[in-house]
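A.B. asks: Structure here, sequence nowhere to be found:
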């Protein structure tokens, strides 16, 4: 079917809240390229929102999935377990930097991992409250919507959110929130809203994802660890978007040296197959009773096969080094754009978790969400998928596969640059 025919079906049968605004439909893909239903070639700088760090359809993952399909597709691991689940648990327990001996539970999505992390924290501590941060994003289920540090569009139309969730400021000096102010706000929340004796956990992203790709300072993460220890609360780190090599480490928290109690992960852990995990200290993970964690499809055999293949790819192809190198390339291009365009500001990257901000006034850091939307639209017209994010909607994030070929990377970055020139005029500086 053509794009036009598929759009007609979408309008007729797909709920507005679930329908993509994009008018092109993916037909096939390979590494950093997608071809749509009309045969148009498109460069992918979105990676399924951070799911494809090793690219579309990596041959090793495809091979592993096909082999698993010939053996077992589903039994529900609580009814009849299988090797893939326990092998994934073993591997994740070995590579995830949590305190002590790690144990693992598998789920289906990032939001489901966060939901279960809260359940585990409550069971382990006997407390109920959860503290999250401004700008954080944790999912679209009711508990995770309550945990998100941004209302629209995730919670706008859905009525009251679950209680016992409290908020603290996230340190983003660029937007006027220093590390000291963020820590003061966190300590104040413990005084005014979330009594430590009732608070199970502090949940945070080491690098804000949907909130704008702002990394937390290592000293801030260490201070949060100390506050959790002081009050008998668990530190839960959400690595759903920042994990599996995006930042040049397997997990972003490794840049700080901090060991949390629980880490959640999903997205690139299976290169496109649906799976997520909570990895945590064994005493915490074992706090709830038998059959209290799980679900019908959690840790499906096919997705587990994909995870194991992804981990092999990381070792064989030195993905972490590639992520660091990609981040350096992006950083150099960002520096060029910041000098050339008055609208481009605050280029940043931790490994290949990279972003720029678009502004109407550099001196005041005034967000320009309209320009960000226009840039993404113009880039799509030129054959490049590009995503914005951030509390103010003015951040352009770069989530191309770490395995992207150099020539495809440069072609995509040239499209961004050409689109900026068309939207704001020629560069201010040669």
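C.D. replies: Thanks, I have it. This structure is a prediction, so every number in the text was calculated from the model and none was measured.

A.B. asks: use CA for all of it now, contacts and neighbours both
C.D. replies: OK.

A.B. asks: and residue 17, how many residues sit next to it?
C.D. replies: 7 (other C-alpha atoms under 10 Å).

A.B. asks: Grab the nearest non-local neighbour of residue 258.
C.D. replies: Leaving aside its chain neighbours, residue 258 sits nearest to residue 222 (6.1 Å; criterion: C-alpha to C-alpha, 6 or more residues apart in numbering).

A.B. asks: right, and the helix or strand after the helix or strand containing residue 191?
C.D. replies: If you go by DSSP states H and E, residue 191 is part of helix 179-192. As assigned by DSSP H and E, the chain's next helix or strand after helix 179-192 is strand 199-204.

A.B. asks: Following element in sequence after that next one, please.
C.D. replies: helix 218-231.

A.B. asks: Please enumerate residues in contact with stretch 48-68?
C.D. replies: 29-33, 47, 241, 244-246, 267-272, 301-303, 305-306, 309-310, 313, 319, 399-404 (C-alpha atoms under 8 Å, 6 or more residues apart in numbering).

A.B. asks: The structure to be compared is supplied as follows:
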């Protein structure tokens, strides 16, 4: 039951906003660290972290100070001019990724679109694929965004249906199946686009050796390996990039979410000079991409990641998280648990309700999570969460499952 003030706020939002989301009935007014407070003054533990955009917690002081200092100087020049934060941002992000060039954008979907254009351009200019024949291979259950091109190769009918005609040039193969991937590669294949861990699908981790096999295959067949690390990257899995768990370096990283620290939208495509060097001025761009405010915040994000402290913390707390979740499987409440680092997908047994119903029961207990694909809830707290808070949140999950 929502209170009067909460109900009024939700009703006002529903009256004038398109219903493209189905949020939980909570109206957040403030947040700090791993906690959010609603308009009634109730506190909630955040176990979603903005789908990994808030890896460093709400109101991170280092990020807010960086943003505040830049707000006093200059926030936007457009890419018509240089600004004094741009070179440092590109240099330091390229170094973090072990790459050469950076193409900054704003949202994750923009970065994915940029990666697709880059791969096609590279295919025509460098690989020599006939014009208009470039093919990009993707995996089923993927989630790379919701633009018209991206939903064209989605297998999620909720995101795809009703938005045709669809963009050609993509082939979908089963995720984690190296034989199917190898069979799909032909002379016109320019790239394989994969999430190292599929987040929206329910935190699906591929079989051991899969990413290394993709790297070997793409290198042998002169195909780009594009890793969409928008959710999995920047510390979430216990490494800076999820690909590192298999010692893999792709040809291209697609980054977003945590790159802006939950303060501003920042995304980027990072690759080699051979790949990103295919663009000429005017062929691709963004008015806000790489703006001074975004660069200032992202530079502080990079500085935080360089210490390795949060990656180590995600590893340690992640082991604890999965150790606590594993006993839930097989008792009739949870069918499966997957994940890596501070990231887990929990499949709810239908006898305990839908994922949405469990999320609502957890909300009533002061914990915020979100369901996906009906029966799964995702757990992805800020990497700064304390062990005590994490344990309390897991206690509420157990209580919600018992209810």
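C.D. replies: Yes, it's here. Small disclaimer: the values here were computed from a predicted structure and weren't measured.

A.B. asks: what's the TM-score here?
C.D. replies: Aligned and superposed, the two chains score 0.92 in TM-score terms (TM-score structural alignment, normalised by the length of the second structure); 391 aligned residues with a C-alpha RMSD of 1.9 Å.

A.B. asks: Show me what the residue nearest to residue 258 of the first structure aligns to in the second structure.
C.D. replies: Taking TM-score structural alignment, residue 222 of the first structure has residue 212 as its aligned residue in the second structure.

A.B. asks: Next, the contact list for that match, please.
C.D. replies: Contacts of residue 212 of the second structure (C-alpha under 8 Å, 6+ apart): 246, 247, 248.

A.B. asks: In stretch 158-166 of the first structure, which residues are buried?
C.D. replies: Of the residues in stretch 158-166 of the first structure, 164, 165, 166 count as buried by neighbour count, 16 or more other C-alpha atoms under 10 Å.

A.B. asks: Please pull up the equivalent of the last one in the second structure.
C.D. replies: In this case it means residue 166 of the first structure. Using TM-score structural alignment, residue 166 of the first structure pairs with residue 171 in the second structure.

A.B. asks: May I ask you to confirm that its match belongs to a helix?
C.D. replies: No - per DSSP: H, G, I helix; E, B strand; the rest coil, residue 171 of the second structure lies outside any helix segment and is strand.

A.B. asks: Now restrict the contacts of stretch 48-68 of the first structure to buried residues only.
C.D. replies: Here, 16+ other C-alpha under 10 Å leaves 29, 31-33, 47, 241, 244-246, 267-272, 301-303, 305-306, 309-310, 313, 319, 399-404 buried among these.

A.B. asks: what's the distance between the match of residue 222 of the first structure and residue 249 of the second structure?
C.D. replies: 9 Å (C-alpha to C-alpha, to the nearest Å).

A.B. asks: again with residue 260 of the second structure
C.D. replies: For residue 260 of the second structure relative to residue 249 of the second structure (C-alpha to C-alpha), the value is 23 Å.

A.B. asks: Could you do residue 192 of the second structure as well?
C.D. replies: 14 Å.

A.B. asks: same thing with residue 187 of the second structure?
C.D. replies: 23 Å.

A.B. asks: With residue 296 of the second structure instead?
C.D. replies: In terms of C-alpha to C-alpha, residue 296 of the second structure sits 26 Å off from residue 249 of the second structure.

A.B. asks: Please apply the same query to residue 47 of the second structure.
C.D. replies: For residue 47 of the second structure, the distance to residue 249 of the second structure (C-alpha to C-alpha) stands at 29 Å.

A.B. asks: now residue 353 of the second structure
C.D. replies: 41 Å.
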